[in-house]
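Trainee: Sequence and predicted model, in that order:
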Amino acid sequence: MAETKFDLIVVGGGPGGYVAAIRAAQLGKKVALVEREHLGGICLNWGCIPTKALLRSSEIFSLINHAKDFGLEVKGDVNVILPKIVERSRKVAAQLSGGVKHLLKKNKVTVFDAYGTLAGKAGADRKIALTDKAGAAAGELTAPHVILATGARARSVPGMEPDGKLIWTYREAMVPDVMPKSLLVVGSGAIGIEFASFYKTLGADVTVVEMVDRILPAEDEEISAFARKSFEKQGMKILTGAATKSITKGANNVTVTVEQGGKTQAITVDRVILAVGIVGNVENIGLEGTAVKVEKSHVVIDDYCGTGEPGVYAIGDLAGPPWLAHKASHEGVICVEKIFGVGDVHPLDTSNVPGCTYCQPQVASVGLTEAKAKAAGYSVKVGRFPFMGNGKAIALGEPEGLVKTVFDAKTGELLGAHMIGAEVTELIQGYAIARTLESTEAELMHTVFPHPTLSEMMHEAVLDAYGRAIHF
């Protein structure tokens, strides 16, 4: 008979859950992980990883179409073979999901392929009831501590509910049965813009509809404006301050009525992608009758991921923004270390969590935007450096981009950094480390950046904030 008594039970095997389970196992604890579908969660199987595989295909397609710019000739047509693109994406996800399974086994975490639900207490322990895929009871587990990491799902729009054929969520957009000739994306956050970029690069006629007055609304306004200009240059249509009012489905197309500035227009497309946010998976996990508080579909937690119910914790997308895999993983580690008394555990400062959008050009940021820094009462110094002033960017054929830094004028604290351009999703970690180390402009100025690299722009953007840029 399988073991049923554990030190910790984690419900959900995504990037928050499996990392929490492994960290607890490293501390010598007996750990159970309950996962109903895929190890690695949405991120690994239907989000972060497979979308990057798709975007890599579109990036290569774009490079091939510009081969002449690099002195190369590609003979014959370059064709998009959509099933092969999707197949590669799914293989990448499957490989990494298998890797997570191996890591859990290596760390002696007991995995239960089932649904897990809070089911009261057994003395001082919490109970988790297991249900198999057929809906039948599959036993109970007990532990003094339970971490809920059940994630989130795509938000729906009333009157525009996904149907899996004409109206897609990210899930259908990742495994399309056909390449749409035209596409309307509702929402211009990271998910919406990534899919808009993918399909546009592969040849679709793409329109993006955003309710607020700019795309990528979580980003610095200057970066948002730069991104819009770049996307429109590529041929993408962008409607901001706009809302979808009604929808009519045809046999193989959709007509959406969009209102903007008091005027309406009907837009007919092959497919619609909904990317209007997410809602936490708080249903059917046994929260009823507990002291766990839910606000706006997310579990309310304290600085160390504790809920209002003793012995019950929540991490990741279930616990609210930022809805990022790396935030979930870090919360998992913090939560476990706090539970089991590891010394020097610090609460997560979400302003130090970098955000990345893998469109073309890429967008990345960490910390406060210029507007938010000013609104918070800071007197700021702002530095900028364009990609066109960087030798490596020009050599790569990637002269379009910008690095922006925001400093506290009084203390020199790096308040925020914002980037758009090639490989900025890799570069941003330099500024994230600087913020974690509480670096000022002095340390960043004194750091030697290698040449020729894109990272030199990070140095120049710091120098520019203080009137010392060399190459611009």
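Mentor: Noted; the coordinates are in hand.
Trainee: CA atoms for contacts and neighbours, from now on please.
Mentor: Will do.
Trainee: Show me where the protein has its helices.
Mentor: In the chain, helices defined by DSSP state H lie at 17-26, 41-46, 48-65, 82-106, 170-174, 190-201, 221-233, 325-339, 370-375, 391-396, 424-436, 441-446, 456-465, listed in chain order.
Trainee: Now tabulate those helices in a markdown table and tack on distance to Lys5 and mean neighbour count.
Mentor: Output for the helices of the chain, formatted as a markdown table (distance: least, C-alpha to C-alpha, whole Å; neighbours: other C-alpha atoms under 10 Å):
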| stretch | distance to Lys5 | mean neighbour count |
| --- | --- | --- |
| helix 17-26 | 15 | 25 |
| helix 41-46 | 24 | 22 |
| helix 48-65 | 34 | 19 |
| helix 82-106 | 18 | 16 |
| helix 170-174 | 36 | 18 |
| helix 190-201 | 40 | 24 |
| helix 221-233 | 51 | 17 |
| helix 325-339 | 17 | 22 |
| helix 370-375 | 48 | 16 |
| helix 391-396 | 56 | 16 |
| helix 424-436 | 38 | 18 |
| helix 441-446 | 50 | 15 |
| helix 456-465 | 51 | 24 |
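Trainee: okay, now the one to match up with it:
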Amino acid sequence: MSKYDIIVLGSGPGGYVTAIRASQLGFKTAVVEKENLGGVCLNWGCIPTKALLKSAEVFNYLNHAEDYGLKADNVDKDFDAVIKRSRDVANGMSKGVQFLMKKNKIDVINGYGTLKAGKKISVKDSDGNTKDYEADHIIVATGAKSRALPNLPQDGKKVIGYREAMTLKEQPKKMIVVGSGAIGVEFAHFYNSMGTEVTIVEFLPNLVPLEDEEVSKQFEKSFKKSGIKVMTNSSVESVDTSGEGVKATVKTKKGEEILEADIVLSAVGIKTNIENIGLEDLNIKTDRDKIVVNEWYQTNVPGVYAIGDVVAGPALAHVASAEGIICVEKIKGMKVEALDYGNIPGCTYASPEIASVGLTEKQAKEQGYEIKVGKFPFSASGKASASGKKDGFVKVIYDAKYGEWLGCHMIGAGVTDMIAEAVLGRKLETTGHEVLKAVHPHPTMSEAVMEATAAAYDEVIHL
């Protein structure tokens, strides 16, 4: 039986990063993966969706070339080629992870892994052969999949999840997107940009309901302007796939409405991959579809750990990576700091983009803070005007007493690349005055952070 210091079950952005850091720290390390290295993120999530969205952005630019004083006649798309480019990008990234495994001398064990007593993992390969492996430490990083609702069963053809949405053979003429989290709105934007008639159905009162309310309202306004039909306070009660397309019965405040489409995309959240991996056999504690761990990602069973989507916290790639690094550094005996889940950036890559960190204005008030709030619209930004991307704003929230940066919320072009300033500033316990007096480059989108801060302190220049 092969023996390792650390075996990681799953090779997504949590698993493979964990394995690399473990190897760097001198642990003999292996990764068990049943499908492709890189997991959902690299193969079916974060990376290939961004490739699709880039194609949509270029297509939009070409269709609006006249706005920039240019001419682009007979602009068309090759939907198959767009999908192929996305898959090629994903495949390239997965090969990159293969290279990193070899570089860091990490053994890749292909097959379906199941936890066993005695710090062992049993792996069944594609031929049905089973082999056991032993490790001092086993880290579960099995991720999640698209959640299926009883009233919205996925058949993979007419009612689909995110995987099928990335590899459709034909572009649908009409699509219904159920759910307006990041997955839902990103696909809604992509297909709408490609020319599909898109309706998005959201149960809650606002699109992207976890965001600051002002951001949600601006986002809905932008989506409607782009031609997407938005139905909030609505729910899909049932679907009928017996005909040529799909008929969805949608419950609204005004009553029921029947929507017809070629495809329904279910984007109502995720379901963790914790079934049939041996948790029950080891009596590992779970709670509401999550593995219970402490701040160092230790389960109740010594030598077994869990990170990423399978534990409580935001189901984000960068969170999984950070958790895995903390986990193995703690195993090594290093002095480590527990992850601050209050300072995790969230990003949505539709158009306009959304990025946020910290408390919303409503949350800050509910927690009893006396606050200073500043907002700077990109319509007043020289760079945004020159770029033709004036939708959106930056909103900052500071504690009035101490100047603590409580929250930052952005909506607009490229804001997912700007939010790190707020994350770092909050990590370093910066104050509003320090942000205000830190010289920001002009003309850039990023100076909107300084301008919004100036607005919070009644020192704004360009409004």
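Mentor: All right, it came through fine. Model, not experiment: these values are computed from the prediction.
Trainee: before we move on, back to that, format the helices of the first structure as TSV; extra columns: distance to Val146 of the first structure.
Mentor: TSV is the format used below for the helices of the first structure (distance: least, C-alpha to C-alpha, whole Å):
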stretch	distance to Val146 of the first structure
helix 17-26	11
helix 41-46	18
helix 48-65	26
helix 82-106	17
helix 170-174	29
helix 190-201	30
helix 221-233	40
helix 325-339	10
helix 370-375	36
helix 391-396	48
helix 424-436	29
helix 441-446	42
helix 456-465	42
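Trainee: Identify the residues contacting the alignment partner in the first structure of Phe223 of the second structure.
Mentor: Correspondence of Phe223 of the second structure to the first structure, assessed by TM-score structural alignment: Phe231. For Phe231 of the first structure, the contact set (C-alpha atoms under 8 Å, 6 or more residues apart in numbering) comprises 197, 237.
Trainee: Kindly recompute the last result at 10 Å.
Mentor: 193, 196-197, 200, 225, 237-238, 359-361 (C-alpha atoms under 10 Å, 6 or more residues apart in numbering).
Trainee: any idea what Glu353 of the second structure aligns with in the first structure?
Mentor: Aligned partner of Glu353 of the second structure by TM-score structural alignment: Gln362.
Trainee: hang on, isn't its match packed against Cys356?
Mentor: Yes - the criterion here is C-alpha atoms under 10 Å, and Gln362 of the first structure meets it with Cys356 at 7.6 Å.
Trainee: Now the aligned partner of Arg171 of the first structure in the second structure: closest residue in space that isn't a chain neighbour?
Mentor: Here Arg171 of the first structure is matched to Arg163 in the second structure, going by TM-score structural alignment. Nearest residue to Arg163 of the second structure, sequence neighbours excluded (C-alpha to C-alpha, 6 or more residues apart in numbering): Trp44, at 5.9 Å.
Trainee: contacting residues around that neighbour?
Mentor: 38, 86-87, 90, 162-167.
Trainee: how close does the aligned partner of it in the first structure get to Gly316 of the first structure?
Mentor: Matched by TM-score structural alignment, Trp44 of the second structure corresponds to Trp46 in the first structure. For Trp46 of the first structure, the distance to Gly316 of the first structure equals 16 Å [C-alpha to C-alpha, to the nearest Å].
Trainee: what's the answer for Gly120 of the first structure, then?
Mentor: The value you get for Gly120 of the first structure to Gly316 of the first structure, if C-alpha to C-alpha is used, is 23 Å.
Trainee: for Glu219 of the first structure, same thing?
Mentor: 21 Å.
Trainee: got it, and Leu368 of the first structure?
Mentor: Distance, Leu368 of the first structure to Gly316 of the first structure, by C-alpha to C-alpha: 21 Å.
Trainee: Of these two, give the one with the bigger neighbour count.
Mentor: Neighbour count, other C-alpha atoms under 10 Å: between Leu368 of the first structure and Gly316, Gly316 has more, with 31 against 22.
Trainee: max-length strand in the second structure?
Mentor: strand 130-140 (DSSP state E).
Trainee: what residue of the second structure takes the place of Tyr466 of the first structure?
Mentor: By TM-score structural alignment, Tyr466 of the first structure lines up with Tyr457.
Trainee: and its match, how many neighbours does it have?
Mentor: Around Tyr457 of the second structure there are 17 residues (other C-alpha under 10 Å).
Trainee: Spell out which residues sit in contact with the most centrally placed residue in the first structure, please.
Mentor: Nearest to the geometric centre of the first structure sits Leu324, at 4.3 Å (C-alpha atoms, centre = their mean). For Leu324 of the first structure, the contacting residues are 15-16, 43, 48, 316-317, 353-356, by C-alpha under 10 Å, 6+ apart.
Trainee: Trace it over to the second structure, please.
Mentor: Checking TM-score structural alignment: Leu324 of the first structure goes with Leu316.
Trainee: Return the distance of its match relative to Lys173 of the second structure.
Mentor: Applying C-alpha to C-alpha to Leu316 of the second structure and Lys173 of the second structure gives a distance of 31 Å.
Trainee: And for Ala315 of the second structure?
Mentor: Distance from Ala315 of the second structure to Lys173 of the second structure, by C-alpha to C-alpha: 31 Å.
Trainee: Next: Gly255 of the second structure.
Mentor: For Gly255 of the second structure relative to Lys173 of the second structure (C-alpha to C-alpha), the value is 26 Å.
Trainee: Those two: which is more packed in?
Mentor: Per other C-alpha under 10 Å, whichever of Gly255 of the second structure and Lys173 has more neighbours is Lys173, with 15 against 8.
Trainee: Residue in the first structure paired with the more buried one?
Mentor: If you follow Lys173 of the second structure across to the first structure using TM-score structural alignment, you land on Lys181.
Trainee: from memory its match sits against Asn252, does it?
Mentor: No - using C-alpha under 10 Å, Lys181 of the first structure is not in contact with Asn252; the gap is 11.5 Å.
Trainee: rewinding a little: got the contact list for the spatially closest residue to the match of Lys173 of the second structure that is not a sequence neighbour?
Mentor: Nearest non-adjacent residue to Lys181 of the first structure, counting by C-alpha to C-alpha, 6+ apart: Ala204, 4.7 Å away. Ala204 of the first structure sits next to 179-183, 196-198, 235-236, 270 when contact means C-alpha under 10 Å, 6+ apart.
Trainee: contacting residues for Asp349 of the first structure?
Mentor: 303, 327, 367, 436.
Trainee: any idea what it aligns with in the second structure?
Mentor: Match for Asp349 of the first structure (TM-score structural alignment): Asp340.
Trainee: which ones are touching the spatially closest residue to Glu331 of the first structure that is not a sequence neighbour?
Mentor: Of all residues not flanking Glu331 of the first structure in the chain, Ile315 sits nearest, at 5.9 Å (C-alpha to C-alpha, 6+ apart). Residues counted as contacts of Ile315 of the first structure (C-alpha under 10 Å, 6+ apart) are 12, 15-17, 20, 147-151, 299-301, 304-307, 327-335.
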